[in-house]
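Chemist: okay, structure incoming, though there's no sequence with it:
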């Protein structure tokens, strides 16, 4: 009986030790590639970065996967069909098996470049299982709740549990011209793990952010906000940035793409935001519109080591963030 009790206790400890959600924000030079590992061990990759460059981005994703002990991509979520997000799919598929493909459906950009990108993606998607994202869809990855809140130009109508309060930051969000591009079709997801919440809206543009968050805040608060659209000023409305009331922002910018002064100011002046972590020092931002170097994964434009930012979240809502370049780690206690 003592042996059985000891074994049960040990298995409980081992299960508890694995009860964490991990995310690697991988440097793909101003594109996006975010690798999540659920407590179940299943993996989800959000976007694949660029094609070309001797499979640079695919190799960086594979390196992060190896570091995390991931042998395959269980779910690939393509937020939208732009080359910095979906372009690397064929090269990645040559390095790692991809089981399930999630996207918003057909691309709305039908010019020659758009058709080429979409067809190259579809050729790879045909080898796996396809899930078409729709607002309200809960993805089947085990151990974390991954709920689609935007897709194909639409958003959830009913607020998520605990959300739905009037958003006081809508008044400061002035609408702009309608965006007909793939950016406005972006698949946005809210990840919930116990009391921890992370929001990633892809490259969702200004008016679509407003539609999602106004007049009522349909998402509620977030611990981590993955900065929309790499920190470009085409996105990042007050309704989203301030409305989410995030504790930490992670920006997947490049040295010369994203990280605009306007986006920086919007985040920097958000009440309750403790830190901004960046994949790159934004050259246009200078010393006034960049995080301290400790929080930046890549300081030089080129050559750089492609260092990542690594997040580990726990069910009680606490989490830690590590800079892959220098090993600097900061822990954020539960609210």
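Modeler: The structure has been received and is ready for your questions. Note that the structure is predicted; figures quoted are calculated from it, not measured. Numbers count the residues shown, from 1 in each chain.
Chemist: all contacts plus neighbour counts: C-alpha atoms, from now on.
Modeler: Will do.
Chemist: tell me which helix or strand comes right after the top helix by length along the chain.
Modeler: Longest helix in the chain by number of residues (criterion: DSSP state H): helix 2-17. Once the chain leaves helix 2-17, the next helix or strand it forms, by DSSP states H and E, is strand 20-25.
Chemist: which neighbouring elements make contact with that following strand?
Modeler: strand 34-37, strand 309-314 (3 or more C-alpha pairs under 8 Å, 6 or more residues apart in numbering; DSSP states H and E).
Chemist: for residue 251, find the nearest of the ones you listed.
Modeler: strand 309-314 (9.8 Å; C-alpha to C-alpha).
Chemist: what's next to the closest one, contact-wise?
Modeler: Residues outside strand 309-314 that contact it (C-alpha atoms under 8 Å, 6 or more residues apart in numbering): 19-26, 193-194, 196, 277, 279, 297, 319-324.
Chemist: quick one, the very next helix or strand once past it and strand 20-25 angle?
Modeler: Moving toward the C-terminus from strand 309-314, the next helix or strand (DSSP H and E) is strand 319-323. Interaxial angle of strand 319-323 relative to strand 20-25 (axes from the mean of the first three to the mean of the last three C-alpha atoms, to 10 degrees): 30 degrees.
Chemist: so how far is strand 319-323 off the chain centroid?
Modeler: What separates the centre of strand 319-323 from the centre of its chain is 15 Å, taken as C-alpha atoms, centre = their mean, to the nearest Å.
Chemist: again with stretch 136-156
Modeler: 13 Å.
Chemist: ok, now stretch 190-202?
Modeler: The answer for stretch 190-202 is 9 Å, by C-alpha atoms, centre = their mean.
Chemist: let's bring in a second one:
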């Protein structure tokens, strides 16, 4: 796929419509979560059987694709049997790119969609994705945002007749019989959206992945204290390589061989921070970056890894 230029568009509210946005968000949020975030399945989706075809060298592999969405994050997972999972979908200006990329990877529907937390650079494209694809289950943590981006996502979920399942530690995802996918965070409630990020650990055979969203030190410490299995050969570096994440203790527990940093070519945050790059280098971790290599795929046949990059 051709290299794309990063454009920032945060769909910010103007003062005169901010009150309307808040009211709409609260109304739609109440509709979706009345009585708690319900474990609800659309009966019309009960016959989901379509799969994404895996052919040739891809057959029998778990594919984890770190999509280049600029200064945002999105991971597409395709299981050995063709089941699909999308975690996050970049910022608002990447909505159509997300739809195009999913089509390019042969995705016809999504078995599981996860919005790790309500920041725009993670959920900005999810509304368009939900509008264009059949979706099985959708998971989000119990934290909301009074933003137009979040309100747009809730509206798309409502229009599809879906209800949100709670993303939290201990949730076992019913995805593919050959693959174990479990949420290991958030462990506890927090007022900080980053520390409410859904963190997913995926294992297939002897291969393992840890997909961290924007989880920061508070969440990392909670995961460590909870004693959950965190070791993973492939790690998504938390919060785009910010100093707020990837603490030495957490990195020591995970012990990754490969790390992926989802970061844009042009960003005002200075991500990834040199402190984090040095920390990864000290642990002899092989680092991949979307800003340098475009889309990054780290696939596994259950024992060996197969790494391909767009550039």
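Modeler: Arrived safely, thanks for sending. It should be emphasised that the depicted structure is a prediction, and the values quoted were computed from it without experimental measurement.
Chemist: returning to that earlier point: could you pull out the buried residues of the longest helix of structure 1?
Modeler: By 16 or more other C-alpha atoms under 10 Å, helix 2-17 of structure 1 has no buried positions at all.
Chemist: tell me who's in contact with the residue nearest the centre of structure 1.
Modeler: For structure 1, residue 200 is the residue whose C-alpha lies nearest the centre (C-alpha atoms, centre = their mean; 4.4 Å). With contacts defined as C-alpha under 8 Å, 6+ apart, residue 200 of structure 1 is in contact with 188, 189, 190, 225, 226, 227, 228.
Chemist: just residue 241 of structure 2 next, same as before
Modeler: Contacts of residue 241 of structure 2 (C-alpha under 8 Å, 6+ apart): 261, 262, 263, 271, 272, 273, 276, 277.
Chemist: now, of these, which are buried?
Modeler: Among the contacts of residue 241 of structure 2, the ones that count as buried by 16+ other C-alpha under 10 Å are 261, 262, 263, 271, 272, 276, 277.
Chemist: okay, and which of those residues map to helices?
Modeler: 276, 277.
Chemist: so what's residue 29 of structure 1 up against?
Modeler: 49, 253, 254, 255.
Chemist: so which of those residues is the most crowded?
Modeler: Highest neighbour count within these: residue 49, with 30 neighbours (other C-alpha atoms under 10 Å).
Chemist: what residue of structure 2 takes the place of it?
Modeler: Taking TM-score structural alignment, residue 49 of structure 1 has residue 90 as its aligned residue in structure 2.
Chemist: its match in helix, strand or coil?
Modeler: Applying DSSP: H, G, I helix; E, B strand; the rest coil to residue 90 of structure 2 yields a three-state assignment of coil.
Chemist: would you map the helices across structure 2?
Modeler: 15-33, 95-104, 120-123, 126-132, 148-159, 217-226, 248-254, 274-282, 290-293.
Chemist: and the third one, which stretch of structure 1?
Modeler: This points to helix 120-123 of structure 2. Residues 83-86 of structure 1 are matched to helix 120-123 of structure 2 when aligned by TM-score structural alignment.
Chemist: for that stretch, give me the average deviation versus structure 2.
Modeler: By mean C-alpha distance after the TM-score superposition for structure 1, the fitted stretch 83-86 of structure 1 averages 0.7 Å away from its aligned residues in structure 2.
Chemist: surely residue 74 of structure 2 meets residue 85?
Modeler: No: when contacts are counted by C-alpha atoms under 8 Å, residue 74 of structure 2 is not listed as touching residue 85 (10.7 Å).
Chemist: so what's the residue count around residue 206 of structure 1?
Modeler: Count around residue 206 of structure 1 with other C-alpha under 10 Å applied: 26.
Chemist: where's it relative to residue 238 of structure 1, distance?
Modeler: 10 Å (C-alpha to C-alpha, to the nearest Å).
Chemist: next: residue 321 of structure 1.
Modeler: Between residue 321 of structure 1 and residue 238 of structure 1 the computed distance is 25 Å (C-alpha to C-alpha).
Chemist: equivalent analysis for residue 267 of structure 1, please.
Modeler: Residue 267 of structure 1 is 9 Å from residue 238 of structure 1, where distance means C-alpha to C-alpha.
Chemist: what does residue 113 of structure 1 give?
Modeler: 33 Å.
Chemist: those two: who's more crowded?
Modeler: residue 238 (25 against 11).
Chemist: corresponding residue for the more buried one in structure 2?
Modeler: Match for residue 238 of structure 1 (TM-score structural alignment): residue 248.
Chemist: who are the neighbours in contact with its match?
Modeler: Counting by C-alpha under 8 Å, 6+ apart, residue 248 of structure 2 touches residue 279.
Chemist: contacts only, for the closest residue to residue 172 of structure 2 other than its chain neighbours.
Modeler: Sequence neighbours aside, residue 182 is the residue nearest to residue 172 of structure 2 in space, at 4.5 Å (criterion: C-alpha to C-alpha, 6 or more residues apart in numbering). By C-alpha under 8 Å, 6+ apart, the residues touching residue 182 of structure 2 are 169, 170, 171, 172, 173, 200, 201, 202.
Chemist: same list, those residues, but as CSV with neighbour count and distance to residue 228 of structure 2 please.
Modeler: As requested, these are exported to CSV (neighbours: other C-alpha atoms under 10 Å; distance: C-alpha to C-alpha, whole Å):
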residue, neighbour count, distance to residue 228 of structure 2
169, 20, 9
170, 14, 9
171, 15, 12
172, 15, 13
173, 16, 16
200, 27, 12
201, 22, 10
202, 20, 13
